[in-house]
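**Student:** generate a structure from the sequence data that follows.
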Amino acid sequence: MQKVKLQDLGLKDYKETWEFQEDLFQKIIDIKINNRRNETSNPTPNHFLFVEHPHVYTLGKSGDMSNLLLNEEQLASKGATFYKINRGGDITYHGPGQLVGYPILDLDNFFTDIHKYLRFLEEVIIKTLDEYNITAVRSEGETGVWLDVGTPFARKICAMGVRTSRWVTMHGFALNVNANLGYFDNIIPCGIKGKAVTSMEAELNRKIDMNEVQQKILKHFAEQFEVEFI
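**Tutor:** Here you go, the predicted structure:
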């Protein structure tokens, strides 16, 4: 059973968190490169970061800038920042009340299949939401977790976008728990037109305990990936 170092960063600036992720990510890659060059087998660590971000929009490397519907002045007026980053996917929003998880894993410790990795992440969120009697599913061809797929009321509750290099992962998922959904009106979320966004609070009509959601995610992640958090 793999061990995963868990850190809860609380409310933390997006750029600072991105740089912290990059540092952990690169250290794992450096170990792997050194192992290959020197024919050694030093173990690689695995990490899992929980964080909430101040209002921020991020655009993936394949994203379209036109999906951001604000200019710089409008961003500033909403107290939001913007970054073009190196994950997959298009544009998304992060903010208070949204639970963001960044698994920084060496998939050589698990399985070398990025599609399986994404499906496992989706399954963790689906099982977590099921504990709140929210029936969530996948939407074919659209990474993330959705409600009422195949109906006019389809809406996304959890966005996902990852980067991998040498089978090491970074970035991850963003689950709308008590997020202010009005901020999504300023983008075309994930570049997908005509699809709404929702949150656990909106679905259940009550504030949800973020720490409780964290614990449920950790439980399902540990079961799905067969890990122990340290």
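**Student:** going by C-alpha atoms from here, please, whenever you check contacts or count neighbours.
**Tutor:** Will do.
**Student:** pretty sure residue 146 belongs to a strand, no?
**Tutor:** Yes - Residue 146 forms part of a strand when assessed by DSSP: H, G, I helix; E, B strand; the rest coil.
**Student:** compare with the first, here's sequence two:
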Amino acid sequence: MVDIRELGVVQYEDGLKLMKSLQAQRISDEIPDTLLILEHQEVVTVGPRARNDGIRPPEDYSTQAVDRGGGLTWHGPGQIVCYPVFKWGLREQEASVAEIITKIEQWVIDALGMLNINGERDHRMQGVWVDGHKICSIGLSFLRWVSRHGFTVNVNTPPGRVEAVAGCGLTADTTTSLENLGYEVDAQAVKQALLDAMQFGPVTGS
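**Tutor:** Below you'll find the predicted structure:
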């Protein structure tokens, strides 16, 4: 059973507090697996890898330090954010973080396929890529195998904003949006495809 919560636009700090609360509840089995679907106002989250390497976005971006894996991740309008507060290891192919990342990548690839968009993996970095560009970032943090944070899908982000943020090991313009690549698809269609492609059990909520 997965409880789906579509929250609209959420301040990043409020989303972080909610994730931490839900993670504690999921660890104690007070709630089922819960998927948060939302959008943030513009902010670039800075993971430990980026901090250790001294990598920062351009100066005109707000930033927020986070404890999930990975480097820089842009959040903002036109991006779908999914936070799976899931207890992993209860299903097949969830024995390691790498397997969980692969499972999420396949989830997004399957959803894009439903929209006739060819999503792929790329050796340059985890996530999902379309036409040689990264459109989905994944970064998780675990406590007792219950996850916080999650993944993003860039649908129709403001021109030039996500493109200017260079992820760890990537150059600027590598990460972009589906719209910038010429795909005409709205965010609601992508959300529905993600729900249709989810293979983690029945869903509740709306």
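**Student:** for the spatially most central residue of the first structure, which non-adjacent residue is closest in space?
**Tutor:** For the first structure, the residue lying nearest the average C-alpha position, counting by CA atoms, centre = their mean, turns out to be residue 173 (1.4 Å). Nearest in space to residue 173 of the first structure, with sequence neighbours left out and distances taken as CA to CA, 6 or more residues apart in numbering, is residue 160 at 4.3 Å.
**Student:** which stretch of helix or strand covers the equivalent of that neighbour over in the second structure?
**Tutor:** For residue 160 of the first structure, the aligned position in the second structure is residue 138, judged by TM-score structural alignment. Here residue 138 of the second structure, judged by DSSP states H and E, is contained in strand 133-143.
**Student:** the biggest helix by length in the first structure: how far from the chain's middle?
**Tutor:** Ordering each helix of the first structure by length in residues (DSSP state H) puts helix 14-38 first. For helix 14-38 of the first structure, the separation from the chain centroid amounts to 18 Å (computed by CA atoms, centre = their mean, to the nearest Å).
**Student:** residues of that helix that come out buried?
**Tutor:** If you call a residue buried by 16 or more other CA atoms under 10 Å, then helix 14-38 of the first structure has these buried ones: 14, 17, 21, 24, 25, 28, 29, 31, 32.
**Student:** then stretch 173-182 of the first structure?
**Tutor:** Of the residues in stretch 173-182 of the first structure, those buried (16+ other CA under 10 Å) are 173, 174, 175, 176, 177, 178, 179, 180, 181.
**Student:** need those in JSON lines (columns: secondary structure).
**Tutor:** Rendered in JSON lines, the data for those read as follows (three-state DSSP):
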{"residue": "173", "secondary structure": "strand"}
{"residue": "174", "secondary structure": "strand"}
{"residue": "175", "secondary structure": "strand"}
{"residue": "176", "secondary structure": "strand"}
{"residue": "177", "secondary structure": "coil"}
{"residue": "178", "secondary structure": "coil"}
{"residue": "179", "secondary structure": "coil"}
{"residue": "180", "secondary structure": "coil"}
{"residue": "181", "secondary structure": "helix"}
